[in-house]
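In: I would like the atomic coordinates for the input below:
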Amino acid sequence: MTKTDRDVLGRGMRILGIAIREEPRVFAAAVGASALYGATTVGSALVIGRVTDHVVVPAFHDGDTSTGALTGAFLVVFGIAILKALGIVGRRLWAGIMQYRLQATYRRRVTRQYLRLPLAWHHKHPTGALLSNANADVEAAWYPIAPLPMATGVVVMLLLAAAAMVATDWALALVGFVIFPAIFVLNVVYQRRQGPLAMRAQELRADVSAIAHESFDGALVVKTLGREDEEAARFAAASTELADANIAVGRVRALFDPLLEALPSLGVLLVLLAGSIRISHGDLEAGELVQIAYLFTLLAFPVRAIGWLLGDMPRAVVGFERVEHVLDADGESVYGDTAAGKSGPAGLEARTVRFGYLDGADVLTDVTFDVAPGRTVAVVGPTGSGKSTLASLLVRLVDPGSGAVLLDGVDLRDYRHGGIAATAALVPQQAFLFDDTVRDNITLGLDVDDDAVRAALRTAQAEEFVDRLPHGLDTKVGERGTSLSGGQRQRIALARALVRKPRLLVMDDATSAVDPRVEAAILAGLRDDAGPSTVVVVAYRKATIALADEVVFLEDGRIQARGTHRELLDASVGYRRLVNAYERAARERDQAAGTGPESPDPTTAAETRDEEVPA
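Out: Below is the predicted model:
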């Protein structure tokens, strides 16, 4: 056995030890049932040998037998068979319970860990790989649990059978035992060949899952760019590689399984040959030969059961270590003990915030601003300026590399777990809806009545179109809300945030797919008492920006200017050029679609001329 084989075996035994510690009572019940099966199996061999000597052979010799002898033989054999059946049922039942309970336990642990880990950690790992960790890897980790109680319990069978054979005829037992070194060597060779192949197949399962999820998640890109054939080819290549790996595993198993089956049969033939010679010399009874031959066939089964256990270990090691990688992941968000405020507008402040992603370059640098309670602030900036990153920082989806974000004067990192979610809400540009009803997509388990749901829909300017749906609030929207338009999905997502009555609402371009007039009505509604007290909105439309109390102009990850929309138009050339460019692009798009005005209004035209002012 090589060092690699010993390493896999050692890691596999550690996994089995963890399983036993996790479910000690269930394991004990399964092993007890397996031991009962092993003992009764050996007992049946002894009974068959006794029946042969005291019932079958006399019947042939005398040509007759008694009813009592036949009845007694039947009752003994039947009783042994019942106990054996109970052992089989108990072994399989408790082994299955143990395996599935461990799978459920570790799926829950992996899922809870996913929820605990910050968004930055998720950015580093493909979603398909995370799905594979929670499903295929967890299943693979506990595959050996099915044969484990059997392999442990049948050791009783192995010891009892070997002892019974030696007690019956030690010379004949030695003849049979010659075959077991060959079985052991064959198992070692099998593990050495099968191990790397099983590990490779398990790794490829995660690759296939990752590609499939990425293709499904990017279905819109695939369809609009005509990438169906390329995606199908990419998935086919990965699937073919996985199929080849599984076939290689099956090919090795198909080669060794017949050999492992044949060796015990060869041993039986040797025992029968040597036994017939001993019977002819009067050194052995026929019943003893039958008993030893039957016991020898039983000895092969424990060896095979242990082989099944060892055969599943390489795949289990890979699966468990991939699961452990998730469970041992660091970067979990740390929380404090401060309770969030219950009511009233929330004050917001960013102090010298810096943040960067994996490439090391800062996305935000020295960002400092404050939002007074009850105010509406628009964050404006060109693409890549860090607006969405800032929105994530304001609700602590990520933590700043340095500096701090404060809510009501308290660092977000000092709040209790769940405190920020109870106070602040983020509405992203890409609205995600579940394959559920409109009501359940808004409440998401929150205990609110339909009046509160309708009030949120009204503020989000969504009540009218929801009432026109076939079943109103009970209408199912389909996977990811595919039965709704982009603007409708955004308004449902906004209502989802509003129904929770957040003291701080952060909207990351959350109305980009909504008609400008509807967007203006939404922002006007947010100013009412029914809406959240403090609003931070990432915006690009001039009409939307003009509704804000203050504008923060972000460029190259830094705040370049602050003030009202009119003040920044007069004071900042970069801001004026940006918002006018947005306005002109939107107007041209509307005119191309036949929905916009034929010419800009005088105010817009005047502001557009201002963009010619040199920097």
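
In: C-alpha from now on. contacts and neighbour counts both.
Out: OK.

In: Please enumerate the strands of the stretch 251-400 of the chain.
Out: Assigned by DSSP state E, counting those that start in this stretch, the stretch 251-400 of the chain shows strands spanning 348-356, 362-371, 376-380.

In: what's the span of stretch 361-379 from first residue to last?
Out: Start-to-end span of stretch 361-379 (Cα to Cα, to the nearest Å) is 22 Å.

In: Over to stretch 392-410?
Out: End-to-end for stretch 392-410, by Cα to Cα: 17 Å.

In: buried sites along it?
Out: Within stretch 392-410, the residues scored as buried using 16 or more other Cα atoms under 10 Å are 392-400, 403-408, 410.

In: quick one: which of those residues is nearest Ala431?
Out: Within the buried residues of stretch 392-410, proximity to Ala431 (Cα to Cα) peaks at Ser392, which comes in at 14.9 Å.

In: Also this sequence, please, to line up against the first:
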Amino acid sequence: MSTNQQLKPNHADKKHGAFKLLTSYIWRDRPLLTRAVTFLLLATVADVVGPMLAKIFIDDYLLPKNFESISLILLLSAYLISQFAAAWFRYQQTMRFTDIALEAVQDIRKKVFAHVLKLPMAYFDKAMTGQLVSRITNDTESIKDLYVQFLSVVIGNVVFLAGILIAMALLNVQLMLAALALIPAVICVIYLYEKFSGAAVQEARELRSDINGRVSESISGMTVLQASNQQQRFSDQFSKVNQGYYLARMKTIRASGALLRPMIDLLSVLVLLAIVWIFSLQVVSGVAEIGVLYAFLSYLGRFTEPLAEITQRFNLYQQAMVAGERVNRLMQAGEQTWHQNSSQSSGQTEAEITKGKICVEKLNFAYHPDKPILKDLNFQVNPGQFYAVVGHTGSGKSTLLSLLLNFYSANENAICFDDQPIEQFGHDSLRAGIGLIPQEPFIIAGSIGENIDMGRKLPQQQIEKAAKQAHLHSMISRLPNGYQTELGERGTRLSTGQRQQLVIARALAASPRILLLDEATANVDSETEQVVQRALMELHGQVSMIMVAHRLSTIKHADNILVLSHGEIVESGNHQQLMQLDDGLYRSMYQLQQQAAKVEAAS
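Out: Model (predicted):
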């Protein structure tokens, strides 16, 4: 299930959530908004003054042939000043609205990314990376258009229309009423446009996110994709989604082409004919002035243009609202998932792991209610003990580590650290007390020191101590830049074994009391395996360790080995004890690995 399918509220709730999210930023910076509106009002006054001055020139100076130089110079100067002032005020207004937009988008993007970083692992089991990236980047960028391209234009043009209508009323009420009829007609056009294009805009946005998701998925899995000769299948799937996006966009373009600018132009021509007809009647009655007609025609051109701009920008409004709804849905979906996994929220006390004792009692867990993964697990790890967990694929080994890390919520009080339920530990204290060494090393594009520190601002001495514990310090010392050596993306400058040692150093740098290892030696050579094993043995007795192991040779010195089968502990004991069990699962697994190693060595 993709993120687009999760927690879909009804249409009214979606609009309300998006509207609340977007409008909250409009009122956040009131001083900046006040300045923007002030410049908008001044620009409107300056714009409206122009045709009024032109009307005065025609009726009071041009037609009567009154060419008094001082009056004309003053009139011309006032006209030029009004036009320059209007341009400057418009520029200032645009800058202020852009400032509001960029600050809003920056804050939304920061909050969304911070929220995604804190989401429980259960959320990412169903999420697609490309879709999340699309929401954090593309959708937040579309929200910017709401403030810059839509909000600024709509507010500016509404105020401008009000100013024009006031000026028209001062000149001629009948002509103003004829022009006023254009507004309800435009509102009907906007309503029809939203009705015909709303679903298509939503569909296009979702399909665009799917395109990003499929591209991200294909690129990240390119090796497997080409090795299994799946290029054509993935290409066909992408083409299908891409075609759907094209058709959805064409629907919106057809609606826009039929209902926006062409319809506004048609309505403005009809209004123009009405004004000319009314003016001709007034001429016959002898109450009309040529300057008034000129001013009205000038105002009408400025009157229809804002309406056309509003309708044109309405497409951006729809896209921004859809984007805002998608961002808001991500935030809300995450919050609901967070509450469903309530044990991952802040603990009720300031409990900290100081000893490293682990107690698991009657632990049950299932990703789906009808498919249990772990069944009634019971064991206890005393401080400093080394426990290993083994079993066939799908037996629940990695799931157990995920529960100990609180990535997923288990049944209440099933897991305790230092005799306190896991629910009592806050996120920070839990992460400080537990170190994780995953099977696949995660290396950031930074220096070796930064990869060990991971933003914790640890002293250099502590970083070097961790590197020594991981038997990596001597290698780092031989590098020209030492701990400041820059690593490429995914740590490509290091070997697979060195990357694993780096991850071990990272886990040890914070001096955790518990160390969890998820098949830490599965992807390293035998030489590196021995180095890793030696590092772990040196920690034996100092740190409580639980190691999920595929290579059973690495856990021969474990204090206790838990053998899982179909989510249950079927055997328990140290290596010697388990090897004495006739027909034991651990014994058969160990013997098979030993035989495989002999065959490999012989070949």
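
In: Quick one: the strands in the stretch 51-200 of structure 1, in order.
Out: Counting by DSSP E, counting those that start in this stretch, the stretch 51-200 of structure 1 contains no strands.

In: can you give me the helices for it?
Out: Residue ranges of the helices in the stretch 51-200 of structure 1, as given by DSSP state H, counting those that start in this stretch, are 57-62, 67-116, 119-123, 127-132, 138-141, 148-168, 170-177, 179-217.

In: Check the stretch 301-450 of structure 1 too.
Out: Secondary structure of the stretch 301-450 of structure 1 (DSSP H, counting those that start in this stretch): helices at 387-394, 419-423, 438-443, 450-459.

In: Kindly reformat the ones you listed as CSV containing distance to Pro302 of structure 1.
Out: Shown next, in CSV, are the helices of the stretch 301-450 of structure 1 (distance: least, Cα to Cα, whole Å):
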stretch, distance to Pro302 of structure 1
helix 387-394, 58
helix 419-423, 56
helix 438-443, 54
helix 450-459, 63
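
In: Please name whichever of those helices is nearest to Gly90 of structure 1.
Out: For these, the distance to Gly90 of structure 1 is smallest for helix 438-443, at 43.1 Å, taking Cα to Cα.

In: JSON lines for the helices of the stretch 51-200 of structure 1, including distance to Asp451 of structure 1 and mean neighbour count?
Out: Below are these laid out as JSON lines (distance: least, Cα to Cα, whole Å; neighbours: other Cα atoms under 10 Å):
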{"stretch": "helix 57-62", "distance to Asp451 of structure 1": "89", "mean neighbour count": "12"}
{"stretch": "helix 67-116", "distance to Asp451 of structure 1": "31", "mean neighbour count": "17"}
{"stretch": "helix 119-123", "distance to Asp451 of structure 1": "34", "mean neighbour count": "14"}
{"stretch": "helix 127-132", "distance to Asp451 of structure 1": "37", "mean neighbour count": "20"}
{"stretch": "helix 138-141", "distance to Asp451 of structure 1": "43", "mean neighbour count": "24"}
{"stretch": "helix 148-168", "distance to Asp451 of structure 1": "56", "mean neighbour count": "22"}
{"stretch": "helix 170-177", "distance to Asp451 of structure 1": "80", "mean neighbour count": "18"}
{"stretch": "helix 179-217", "distance to Asp451 of structure 1": "35", "mean neighbour count": "18"}
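
In: now for these, which one comes closest to Leu504 of structure 1?
Out: helix 119-123 (20.2 Å).

In: What span of structure 2 is the closest one aligned with?
Out: Using TM-score structural alignment, the residues of structure 2 aligned to helix 119-123 of structure 1 are 121-125.
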